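Peer 1: Everything below, folded, please.
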Amino acid sequence: MSIRVQTAPFDPGAELNAVHAGDLSVGAVVTFTGYVRDINQDESIKELFLEHYPGMTEKALAKIRAEALQRWPLIDAHILHRVGPLSLAEPIVFVATSSMHREAAFAACEFIMDYLKTRAPFWKKEQTATGTHWVEGRDSDTDAAARWDTTDKETR
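Peer 2: Purely as a prediction, here's the structure:
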């Protein structure tokens, strides 16, 4: 699976089983599954639409995956992201990292999610009772991703 961007729904349990798939070197698999919530910033959500830029999106996800594989001793890293119209409670994103030990798998999974929220070209449009609007990025997501920055901040 490694990188997939798709409109079709997916089963997180089946995706998890595919990650391990009898690989005896895997000692840990950490996953994150994100779902469409019914409320965002105190407003009821009726539907979510995820837009992306085909080709560019996959390249960005591959770059995030490659960086995770470089930073931690992973066996593999998988990213599955939905686009298009999404109903409440549907899974949006699935990230799985596998390694021999849990520490690398936990850190890499968190890193991938932080970078997906801030560096992947996805745009969210919410349908609410008051109309349709694009969702702005959050400072908390930017702050979470910044902690992974390994460049010397004093030389900038």
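Peer 1: rest of the way, CA atoms for contacts and neighbours
Peer 2: Noted.
Peer 1: Show the residue spans covered by the helices in the chain.
Peer 2: Taking DSSP state H as the criterion, the chain carries its helices at 12-20, 56-71, 102-119, 139-146.
Peer 1: Point out the most buried one among the ones you listed.
Peer 2: Greatest average neighbour count among the helices of the chain goes to helix 102-119 (a mean of 20), per mean count of other C-alpha atoms under 10 Å.
Peer 1: circling back to that earlier point, closest to V5 out of the helices of the chain?
Peer 2: Closest to V5 of the helices of the chain is helix 56-71 (C-alpha to C-alpha; 7.1 Å).
Peer 1: Which residues outside that closest one are in contact with it?
Peer 2: Helix 56-71 is contacted by residues 3-5, 76-79, 108, 111-112, 115-116, 119-122 when judged by C-alpha atoms under 8 Å, 6 or more residues apart in numbering.
Peer 1: just to revisit the earlier point, now the helices of the chain in TSV, with distance to A96?
Peer 2: Converted to TSV, those look like this (distance: least, C-alpha to C-alpha, whole Å):
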stretch	distance to A96
helix 12-20	7
helix 56-71	10
helix 102-119	6
helix 139-146	18
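Peer 1: want to put them side by side, so please do this one too:
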Amino acid sequence: MTEIWQQSPDGRPLVIDPEGGYHAAFLPRTADAPRPLAAFEPFVTACLAALPEHQREPGARLGLELFLLGAARRFRHAEPLADEELLAGLADLFERHGIARGRLLDLLGELPALERAQATRQVLDEGAATVEEWLASHNQNLTVRVRERLPDWARDLEA
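Peer 2: Presented below is the predicted three-dimensional model:
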């Protein structure tokens, strides 16, 4: 593996394999290691189930990723995690569900600039509020809720 010029949010270098296909900023977890965001995974799975209908809409995908980041921030307050654990856990979790580590790291790098926009802040806040409701009662149909919001996020974020 060789280093490339990018760095993870905590300053560690990203690495790439010789074929250029795999970015990694975190050491791989062993199979028996506890996953700090295991309780958050059902939330992510339910939300991502809404995406296939809107896969070709970049604004919808960005909206869902921002929604999940907002939810992860709030989840972090409910289940205290160190920055390292949160980022590594999110990277593992998102990668298992089809969002590349590199994409997550890019989004985290762009987030300060994106947060200047009202639409971005609203999507992040909506993710935070939704995960809070979900933690109180797991009986919500998140997939339907997210599916209904994706077109709105796409429109608002692309405007």
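Peer 1: TM-score for these two?
Peer 2: The TM-score (TM-score structural alignment, normalised by the length of structure 1) is 0.28; 64 aligned residues with a C-alpha RMSD of 4.0 Å.
Peer 1: if we can go back for a sec, out of the helices of structure 1, nearest to V29 of structure 1?
Peer 2: helix 102-119 (6.3 Å).
Peer 1: Residues touching that closest one, excluding its own?
Peer 2: 27-32, 60-61, 64-65, 68, 71-74, 95-99, 137, 141-142, 144-145, 148.
Peer 1: now A108 of structure 1: how far from F32 of structure 1?
Peer 2: A108 of structure 1 sits 11 Å away from F32 of structure 1, taking C-alpha to C-alpha, to the nearest Å as the criterion.
Peer 1: For structure 2, which segments are assigned as helices?
Peer 2: Per DSSP H, structure 2 carries helices over the ranges 41-48, 58-78, 83-96, 101-114, 118-136, 142-158.
Peer 1: Quick one: closest of these to L14 of structure 2.
Peer 2: It is, among these and with distance given as C-alpha to C-alpha, helix 101-114, at 8.6 Å.
Peer 1: Point out the other helices and strands that that closest one packs with.
Peer 2: Applying 3 or more C-alpha pairs under 8 Å, 6 or more residues apart in numbering; DSSP states H and E, we find helix 101-114 of structure 2 packed against strand 23-24, helix 83-96.
Peer 1: residues in contact with A46 of structure 2?
Peer 2: A46 of structure 2 neighbours (C-alpha under 8 Å, 6+ apart): 142-143.
Peer 1: Go ahead and confirm L16 of structure 1 touches V95.
Peer 2: No: using C-alpha atoms under 8 Å as the test, L16 of structure 1 is too far from V95 to be in contact (9.3 Å).
Peer 1: overlap in contacts of those two?
Peer 2: T31.
Peer 1: just to revisit the earlier point, for the contacts of helix 56-71 of structure 1, which one is nearest L50 of structure 1?
Peer 2: For these, the residue nearest L50 of structure 1 by C-alpha to C-alpha is F122; the value is 6.5 Å.
Peer 1: residue contacts, the closest one?
Peer 2: Taking C-alpha under 8 Å, 6+ apart, we find F122 of structure 1 in contact with 50-53, 57.
Peer 1: Need those in JSON lines (columns: distance to T132 of structure 1).
Peer 2: As requested, these are exported to JSON lines (distance: C-alpha to C-alpha, whole Å):
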{"residue": "L50", "distance to T132 of structure 1": "13"}
{"residue": "E51", "distance to T132 of structure 1": "14"}
{"residue": "H52", "distance to T132 of structure 1": "17"}
{"residue": "Y53", "distance to T132 of structure 1": "20"}
{"residue": "T57", "distance to T132 of structure 1": "23"}
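Peer 1: Buried subset of those residues, written for PyMOL?
Peer 2: To isolate the buried ones among those in PyMOL, judged by 16 or more other C-alpha atoms under 10 Å, type:
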select buried, resi 50+52+57
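Peer 1: In strands only, show me the contacts of F122 of structure 1.
Peer 2: Mapping the contacts of F122 of structure 1 onto strands (DSSP state E) picks out 50-52.
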